[in-house]
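Visitor: 3D, please:
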Amino acid sequence: MTALPVVFNNPFYYEPHPVCQLAMGQLAAWLRGEDSPFSAVPAVAAFREEAGRGKMFGVLVVRREADGAAGYLAGYSGQLCGRSDWTDFVPAVFDYLQPDGHFKRHEAEIVGVNREIDLLEAERRVADDEAERLDEGDPRPMFEKAKGEGETDEEHVRRRQFENAELHRWKVRHKARTAQWQARWQEKEVRLLSLKRLRRQKSDDLQRWLFSHFSMMNARGERKDLLEIFGAIPPSGSGECCEPKLLQYAYTHGLHPLGMAMMWWGDSPKREVRHHGHYYPACNKRCKPILGWMLQGLDVAPNP
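Guide: Below is the predicted model:
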């Protein structure tokens, strides 16, 4: 029988404990479509297909506080097939994806604002092209300032007076055309700026609402939301990685965490170094502040 971890591994610097590797091996076999103790229910095709395009999976070895029985939990980062509630995996810390819920309704409002902004900006690009062609058919007159060959001083003065008058008349016409163009767009420019301010406000409000509902627990049973943990609006996707989802489920279900491991499954992403079947530490951008809170109260191995 494989011994259980004595100290919880540091999720930012670790070699997977043998019992974590055993748990992950069972999960990997299930993901490959093999019979596995992980679950008697095979993974559906859509789940396996999307996971194969690249997804981080995690396992958390736990001991049940009621009777000391050991086992493990499994989780995945974010959503799979638009869901965070697949059987045999821990759910999201906060499920904000209900079709008629607060997040989706307000997200739809922001999408509507974005559409109007896109339309106005497309119209503005057309208008900018028009502005560059305002003087077509009436280009700015160009004159030779120097006295022409055989031109007397008096003739040169009269010519320059006429040319200056012509240029002045052209400038008046140009100014009138420009003013007319600006008048047509002034109202739309005001609307565009107003929509952009509205979009920012709605996005900030929705982000604050969302992260205030991620109430993260630590091993002492204390809670903080993500706004409190980060001291500002957190990066997008915070609270949705494997590690916080696994720990949150354990804390809220009478399970004591013993060790965890995270493994990349499927295709490598373009912007990160991730290889199929390799173990990886928790991310610094989102997980470090969150786990710094959630691991309080556990005996955690130091980060060398």
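Visitor: From now on I want contacts and neighbour counts done on CA atoms only, so please keep to that.
Guide: Will do.
Visitor: Show me where the stretch 151-300 of the chain has its strands.
Guide: 215-217, 223-225, 255-265 (DSSP state E, counting those that start in this stretch).
Visitor: Please identify the most buried of those strands.
Guide: Mean neighbours per residue, mean count of other C-alpha atoms under 10 Å, is largest over the strands of the stretch 151-300 of the chain for strand 255-265, with a mean of 25.
Visitor: packing partners for that one?
Guide: On a contact count with 3 or more C-alpha pairs under 8 Å, 6 or more residues apart in numbering; DSSP states H and E, strand 255-265 meets helix 18-31, strand 55-64, helix 242-252.
Visitor: could I get those as TSV with mean neighbour count?
Guide: Below are the helices and strands packed on strand 255-265 laid out as TSV (neighbours: other C-alpha atoms under 10 Å):
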stretch	mean neighbour count
helix 18-31	19
strand 55-64	23
helix 242-252	23
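Visitor: The structure of the following sequence is requested for comparison with the preceding one:
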Amino acid sequence: MHLQPSCFTSFTQAIDAYALPQRFTFPFYYEPHPLCVIAAEELQQHLETQSDWQHNFGLTGELTGAIGKMFGVLLVQNLQGEVGYLSAFSGKLAEQNHWPRFVPPVFDMLVKDNFFHAENLQINNLNLQLAALETHPDIPRLNAELITKQTQAETQLAAHRQVMIDGRKTRKAQRNQLAGQLAVNPTDETLRENAIIEAKLSQESINEKNQLRDIKRYWDERIHTISQALSQLTDKRDALRQERKQLSAALQQKLFEQYRFLNILGAEKSLNGIFKNTVELTPPAGSGECAAPKLLHYAFKHGLKPLAIAEFWWGAPPKSEIRQHKQFYPACLRKCQPILGHMLEGLDIDDNPLLINPAEGKSVAILYQDDAMAIVNKPAEFLSVPGKEIEDSVYARMRQTFPHATGPLIVHRLDMSTSGLMVIALTKDAHKQLQKQFIQRTVTKRYVALLDGIPAQMTAQVADQQTTGHISLPLRGDLDDRPRQLVCQEFGKVAETDWELSHIDKNTRQTRVYLSPKTGRTHQLRVHCAHLDGLNTPIVGDDLYGKRANRLHLHADLLVLQHPMTRELMRFQVDPDF
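Guide: The predicted structure follows:
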């Protein structure tokens, strides 16, 4: 294990020409400060040249076992006024927590002789016992035998109950016949004969009930014997599972309490204390191991003043996520937002740009309107419907423009960053008819996108060059970092997109494509373009899955639908402004 007394790193180049940040970075949406960019480049140079450790980031083409990682740099100023930076990695690196140049974890569970090792060893021992029980050959054998006996018992009992039902019907018919004979010939001899026959019928009923009892007893004894033998194994297994669950939960809570985070005011809070008032209540796995909390905690602990922060991805992307090598990313929301909310108290922080109305000063052009509907051209960075913090939207503007319109107005949506055609329903009937077309997928929607590169499918020899294609990658929300989406084969919803090559600009190394979504998942086109198994080329200006630019270069340029009242097929097209 390697641990430096100080992780403060001085810049290797002169930085006097750069002004220091006036306020600390808003970590959940930011443009890296130039000094953070320089620090990141120096750290990346170190990653390429260091020889202290080996880790497969997937950069050499060997993707088996490759694990990319998030790194962070924190611009700081020491008590002498010197400006430098701290470096950190998320989680562990090469199976260790401590390496030269990087800040240590807030709590190191890998240190020998601490409580984690002893209690985790106890849990591991339980795991070994459980593994032996869970793979015990008698459990599946007894389970199968139990099911067989239960099935046989149910079959035999059901058959005998049917015999009893048939017997009751027969006896009832005989009794009715006896009653008829007695009514015709009410003599003492008839009464005696009827009594004898009734006694016989009653005994038959008793015998059938006794047989049912004996059958049940027979199978209950056999099933009980098997159940007892099975319970001896499963009860012990279940008790061990419960014990492991309790020990794991106690150890987790103990760990959460050891992760204690400082802020610039000197206040300290544990993970338990930070998350107790959140929706989560309990910290998600991995909380406190991200680069940002580690960097800030180290700075506060050693009297360093934080000036700005930036985090970047290094290596191949995870299978489900979209991460670009060397690209800067904001801190995650689910794990880091509560922690950083505490740690940033007392710091003067940049304003949250997500609270600024991006639609201010923009107008929504109406391209077509009649009594039933309108077609509008939504600008980029303009909400389709009101958000949590911002009311201004296409809906709000249309409500002002068409005050007498009835119904919900909005039939479909475009992402805030996407520009292009939207249809607005001005009556309830029109809304119902238009929405039906979207649900039944009879509406033709096409988007034009400018890709930040040339996809491999389009760079082959002319004879092999693809000009059209289909992408099918199921999507679900990233629970740790909304609104980002993940490709998930297990839990994702079907998402399908057809693409068509429009033009390749070899000078700018950009590609213009047409995208026709067959489904309407959140960020579907952005993910299908950027993901490794899609076009593997993000859209220009995609600040979630690629690189930020003046805007997201994605535009809904074509809309073909039936008029909701006349059923006339109508076609609308508008070119993008990029």
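Visitor: Quick TM-score on the pair, please.
Guide: With the length set by TM-score structural alignment, normalised by the length of structure 1, the two chains reach a TM-score of 0.84; 292 aligned residues with a C-alpha RMSD of 3.0 Å.
Visitor: Take the helices and strands packed on strand 255-265 of structure 1 and lay them out in TSV including distance to residue 292 of structure 1.
Guide: Shown next, in TSV, are those (distance: least, C-alpha to C-alpha, whole Å):
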stretch	distance to residue 292 of structure 1
helix 18-31	21
strand 55-64	17
helix 242-252	11
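Visitor: Between the ones you listed, which one is closest to residue 283 of structure 1.
Guide: Evaluated with C-alpha to C-alpha, those place helix 242-252 nearest to residue 283 of structure 1, the distance being 9.7 Å.
Visitor: okay, that closest one sits on what stretch of structure 2?
Guide: Here helix 242-252 of structure 1 aligns to structure 2 at residues 291-301, judged by TM-score structural alignment.
Visitor: And the matching stretch, how far out from the chain middle?
Guide: Remark: stretch 291-301 of structure 2 is offset 27 Å from the chain centroid, using C-alpha atoms, centre = their mean, to the nearest Å.
Visitor: how big's the offset between that stretch and structure 1?
Guide: Superposing on structure 1 places stretch 291-301 of structure 2 at an average distance of 0.6 Å from its equivalents, by mean C-alpha distance after the TM-score superposition for structure 1.
Visitor: so which of the strands of the stretch 151-300 of structure 1 gets nearest residue 1 of structure 1?
Guide: strand 255-265 (16.1 Å).
Visitor: Tally up the residues packed near the alignment partner in structure 1 of residue 48 of structure 2, please.
Guide: Matched to structure 1 by TM-score structural alignment, residue 48 of structure 2 sits across from residue 32. Around residue 32 of structure 1 there are 14 other residues, counting by other C-alpha atoms under 10 Å.
Visitor: Could you find the closest non-adjacent residue to residue 32 of structure 1?
Guide: Nearest residue to residue 32 of structure 1, sequence neighbours excluded (C-alpha to C-alpha, 6 or more residues apart in numbering): residue 48, at 7.9 Å.
Visitor: Can you get me a residue count around that neighbour?
Guide: Neighbours of residue 48 of structure 1 (other C-alpha under 10 Å): 18.
Visitor: before we move on, what about residue 269 of structure 1?
Guide: 12.
Visitor: again with residue 172 of structure 1
Guide: By other C-alpha under 10 Å, neighbour count at residue 172 of structure 1 equals 12.
Visitor: separation between it and residue 49 of structure 1?
Guide: 66 Å (C-alpha to C-alpha, to the nearest Å).
Visitor: quick revisit: quick check: which of the helices and strands packed on strand 255-265 of structure 1 is nearest to residue 263 of structure 1?
Guide: strand 55-64 (5.4 Å).
Visitor: Just the endpoints, please. Distance across stretch 276-283 of structure 1?
Guide: 17 Å.
Visitor: ok, residue 57 of structure 1 to residue 101 of structure 1 distance?
Guide: Taking C-alpha to C-alpha, one finds residue 57 of structure 1 at 27 Å from residue 101 of structure 1.
Visitor: no, scratch that, I was asking about residue 134 of structure 1
Guide: Taking C-alpha to C-alpha, one finds residue 134 of structure 1 at 50 Å from residue 101 of structure 1.
Visitor: higher neighbour count, these two?
Guide: Each of residue 134 of structure 1 and residue 101 has its neighbours counted (other C-alpha under 10 Å); residue 134 has more, 15 against 12.
Visitor: leaving aside the residues next to it on the chain, what's closest to that one?
Guide: Nearest to residue 134 of structure 1 is residue 177, by C-alpha to C-alpha, 6+ apart, at 6.8 Å.
Visitor: how far away is the residue mapped onto that neighbour from structure 2 from residue 316 of structure 2?
Guide: Alignment note: residue 177 of structure 1 maps to residue 222 in structure 2; criterion TM-score structural alignment. In this view, residue 222 of structure 2 and residue 316 of structure 2 are 59 Å apart by C-alpha to C-alpha.
Visitor: Name the residue in those two with the higher neighbour count.
Guide: residue 316 (23 against 14).
Visitor: Now do the contacts for the more buried one.
Guide: When contacts are counted by C-alpha atoms under 8 Å, 6 or more residues apart in numbering, residue 316 of structure 2 is found next to 57, 58, 59, 63, 66, 67, 68, 323, 324, 325.
Visitor: What's the local residue count around the aligned partner of residue 53 of structure 1 in structure 2?
Guide: Structural alignment (TM-score structural alignment) places residue 53 of structure 1 against residue 67 in structure 2. Number of residues near residue 67 of structure 2 (other C-alpha under 10 Å) recorded here: 18.
Visitor: Check for me that residue 67 of structure 2 belongs to a strand.
Guide: No - counting by DSSP: H, G, I helix; E, B strand; the rest coil, residue 67 of structure 2 is not part of a strand but coil.
Visitor: Next up, the contacts around it.
Guide: 56, 57, 58, 315, 316, 317, 318.
Visitor: which element is residue 73 of structure 1 on?
Guide: Under the criterion of DSSP states H and E, residue 73 of structure 1 resides in strand 70-76.
Visitor: gap between that strand and the chain center?
Guide: 26 Å.
Visitor: Confirm for me that residue 276 of structure 2 is in contact with residue 282.
Guide: Yes - assessed by C-alpha atoms under 8 Å, residue 276 of structure 2 is found in contact with residue 282 at 6.6 Å.
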